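In: task: produce atomic coordinates for the following.
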Amino acid sequence: MPFPENATGYDPVWKTIHWLTVAVILALFVLGGTMSRNTPHLVMWHESLGLCLLLLTLARLVWRFGHAAPPLPGGLRPWEAFAAVAVHRLFYVCLLLQPLIGWSLYSLSPVPRPFFGLFPIPRLPLGGLAGAGTREMLAGAHGTVAALLALLFFLHAGAAVKHHFVLRDDVLLRMAPAGLAPLLTRLRGRGR
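Out: The predicted model follows:
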C-alpha cells in the first residue's frame, strides 16, 4: 500500500511497534550486560524479552507488507539514501537473527526457564547440535549481532537527531509519538 501523499508520519501501529522495540532492545542491552549464571532471574527476563523482540519484529514485518513506510526525505545525497535503506534492512536481519540465536542458546541449555515465570518456553528441535562447540559458536554469534545492533541503533538515533536539530526537517517527527511532537518541535526551535 503506498504511503498517502498528505500523511505527515507513520501511523500509530508503526509508532507503537517502533517504540516498543526500542524499549525492549534497551532492556535487553542492560540485562545482557549485567546478567550472569548467578542471576537466573535476570537471564529469565533477558530470554523472555528476547522472544518479545522476535514477536514484535514479526508483527513489524506483517504490518510492513500491508502499510508502506513514508518515502525518504527529499534532498538526500545518493550515499545517504543508500545508508538509510541499508541500516533499516540490516536492522530487520538483526532483529530476526538475534532472538533466534538466543532461542537456540536457550534450547541447548540444561536449565529451562519459563517465559516471564509464567509458562515453559518451547525448545527448538536442535537435536544433534547440543555439543559445547555449538553453544560457544552461538554465544559468539549472539555477542557479534548484539554489537552490530548497538552500532545500528546509534547510527539510526544519530541520524534522527541530525535530521531534527541540524537539518531541521521533520524526519524525527514522523515517528515521534503524537504527545511528544510538540515538545520536540519546541526543543528544535523555529524551522529553517
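In: from here on, contacts and neighbour counts on C-alpha atoms
Out: Fine.
In: can you map out the strands along the chain?
Out: Under the criterion DSSP state E, strands of the chain are mapped to 114-115, 119-120.
In: out of the ones you listed, deepest packed?
Out: strand 114-115 (a mean of 16; mean count of other Cα atoms under 10 Å).
In: got a list of contacts for it?
Out: With Cα atoms under 8 Å, 6 or more residues apart in numbering as the test, strand 114-115 has contacts from 44-45, 47-48, 120-121.
In: picking that back up, just tell me which of the strands of the chain ends up closest to residue 102.
Out: Smallest distance to residue 102 across the strands of the chain (Cα to Cα): 13.5 Å, for strand 114-115.
In: thinking again about what came up before, and residue 62, which of the strands of the chain is closest to it?
Out: Taking Cα to Cα, strand 114-115 is the member of the strands of the chain nearest to residue 62, at 23.4 Å.
In: sorry, back to before: need the strands of the chain in TSV with distance to residue 147, can you?
Out: Shown next, in TSV, are the strands of the chain (distance: least, Cα to Cα, whole Å):
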stretch	distance to residue 147
strand 114-115	25
strand 119-120	29
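In: can the contacts of strand 114-115 go into CSV with extra columns for distance to residue 156?
Out: What follows is the contacts of strand 114-115, written out as CSV (distance: Cα to Cα, whole Å):
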residue, distance to residue 156
44, 29
45, 26
47, 25
48, 25
120, 35
121, 32
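In: one more, please, to line up against the first structure:
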Amino acid sequence: MNKSQAIELLGSFQHFCYRKNKIDDFRRAAKTIYGQEWDVELDSGQRMQFFCTICNKIMNHVKSMCDHNRSGSHLKNICTYKPRGVARKYLNLRDMLESTNAKAIGLQMVEEFYVPGKLYYKCILCGYHEKMEAMYNHVVGTEHTDKYIKMRVDCGTHIMSLKQREDLRTFIVNEEGIRITDIRQILGEKYFPYRWMLDSSD
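Out: Just a heads-up that it's a prediction; the model follows:
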C-alpha cells in the first residue's frame, strides 16, 4: 500500500469503521501514514478504533489520530520509546529530531555546544538549557511551541487549545519549514558551558 492509497482509505474510515473485514487494510494505512506505533482494534461495539501503542491512547477518528501524532506528548514518548528493550543512540539533537519526524518550530533559537564526547544545548527564546534528550522534550513541548507561535503569529495572549496550537504549528512549518539545519553549533572548550552541565546534573 502506497501513501496515496493509504490516505484515500483513511478518508473513508467513517463509512467503513464497522466493516471488520477491512481492519487489516486500515491497520496498514495507519502505519503507512502515521508510523509503526499505530494499530487498529475493535471496541466493545465492534467498531474499529486507532490505538497508539507508545502512548497507550485510543482514537476514534482519523483527525484525532493525526492531532495526537503531532502532539508534544506523543513526540516525547517516541523519543524515549525503546522497542524490545533496544535503545536508539542519537548523534545529536538534529539526528533525534529527524529520526522521530518531530515538527518542532523555532529551532533557529537553539544553540548546540560541542566538545568531543559532550553535547549541551541552550534555547535562546526560552532561556532554557539542558542535555540533548531534555532539550528535545523542550522544543517539541508546549512552553517553547507556544512562545514561538506568539512571537511569530498575532494570536493574542489567551491559552491555546490543542487544535489551535497544532494548526498554528502546521502554518509555521508550512511557512518556514523545519529549521533543523539552523541549530547553531558552537565548538570548542573555550565556549562549552561546563558550569551549566554540572548544575543540570544536581
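In: overlay them and tell me the TM-score.
Out: Superposed pair, TM-score by TM-score structural alignment, normalised by the length of the first structure: 0.25. Supporting alignment: 75 aligned residues with a Cα RMSD of 4.9 Å.
In: picking up where we left off before, so which of the contacts of strand 114-115 of the first structure wins on neighbours?
Out: Using other Cα atoms under 10 Å as the neighbour criterion, residue 47 leads the contacts of strand 114-115 of the first structure with 25 neighbours.
In: so it is in contact with residue 100, correct?
Out: No - counting by Cα atoms under 8 Å, residue 47 of the first structure does not reach residue 100; the two are 10.6 Å apart.
In: can you map out the helices along the first structure?
Out: Using DSSP state H, the helices of the first structure run over 12-34, 40-66, 78-108, 132-161, 171-175, 181-188.
In: winner for burial among those?
Out: helix 171-175 (a mean of 20).
In: against which helices or strands is it packed?
Out: Helices and strands touching helix 171-175 of the first structure, as assessed by 3 or more Cα pairs under 8 Å, 6 or more residues apart in numbering; DSSP states H and E, comprise helix 132-161.
In: can you check what angle separates the helix it packs on from helix 78-108?
Out: 150 degrees (axes from the mean of the first three to the mean of the last three Cα atoms, to 10 degrees).
In: before we move on, back to that, which two of the contacts of strand 114-115 of the first structure have the greatest separation?
Out: 45 and 120 (13.1 Å).
In: roughly how far apart are residue 139 of the first structure and residue 150 of the first structure?
Out: Residue 139 of the first structure is 17 Å from residue 150 of the first structure, where distance means Cα to Cα, to the nearest Å.
In: cool, and residue 26 of the first structure?
Out: 9 Å.
In: now for residue 130 of the second structure: which residues touch it?
Out: Residues in contact with residue 130 of the second structure (Cα under 8 Å, 6+ apart) are 120-122, 196-197, 200.
In: so which of those residues is the most crowded?
Out: residue 121 (28 neighbours).
In: which one is that residue nearest to, not counting chain neighbours?
Out: Counting by Cα to Cα, 6 or more residues apart in numbering, the nearest residue to residue 121 of the second structure once its immediate chain neighbours are dropped is residue 112, at 4.7 Å.
In: in a strand, that's where the one you found is, yeah?
Out: Yes - counting by DSSP: H, G, I helix; E, B strand; the rest coil, residue 112 of the second structure is located in a strand.
In: ok, now how distant is it from residue 7 of the second structure?
Out: Applying Cα to Cα, the value for residue 112 of the second structure to residue 7 of the second structure is 37 Å.
In: let's see which of the contacts of residue 130 of the second structure end up in strands.
Out: Applying DSSP E to the contacts of residue 130 of the second structure, the entries found in strands are 120-122.
In: make JSON lines out of those and add distance to residue 150 of the second structure.
Out: Formatted as JSON lines, these follow (distance: Cα to Cα, whole Å):
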{"residue": "120", "distance to residue 150 of the second structure": "26"}
{"residue": "121", "distance to residue 150 of the second structure": "22"}
{"residue": "122", "distance to residue 150 of the second structure": "20"}
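In: from these, which is closest to residue 34 of the second structure?
Out: Among those, and counting by Cα to Cα, the member closest to residue 34 of the second structure is residue 121, at 28.9 Å.
In: ok, now which ones touch that closest one?
Out: Neighbouring residues of residue 121 of the second structure by Cα under 8 Å, 6+ apart: 110-113, 129-132, 135.
In: tell me which of those residues is nearest to residue 63 of the second structure?
Out: Taking Cα to Cα as the measure, residue 63 of the second structure lies nearest residue 135 of the contacts of residue 121 of the second structure, at 28.2 Å.
In: wait, a helix at that closest one?
Out: Yes - assignment of residue 135 of the second structure by three-state DSSP places it within a helix.
In: tell me the contacts of it?
Out: Each residue near residue 135 of the second structure by Cα under 8 Å, 6+ apart is listed here: 93, 121-122, 129.
In: before we move on, the earlier item: go through the strands of the first structure and name the closest to residue 175 of the first structure.
Out: Closest to residue 175 of the first structure of these, according to Cα to Cα: strand 114-115, at 30.2 Å.
In: any idea which helix or strand carries residue 69 of the second structure?
Out: Assigned by DSSP states H and E, residue 69 of the second structure belongs to helix 62-70.
In: what packs against that helix?
Out: Secondary-structure packing of helix 62-70 of the second structure (3+ Cα pairs under 8 Å, 6+ apart): helix 162-176.
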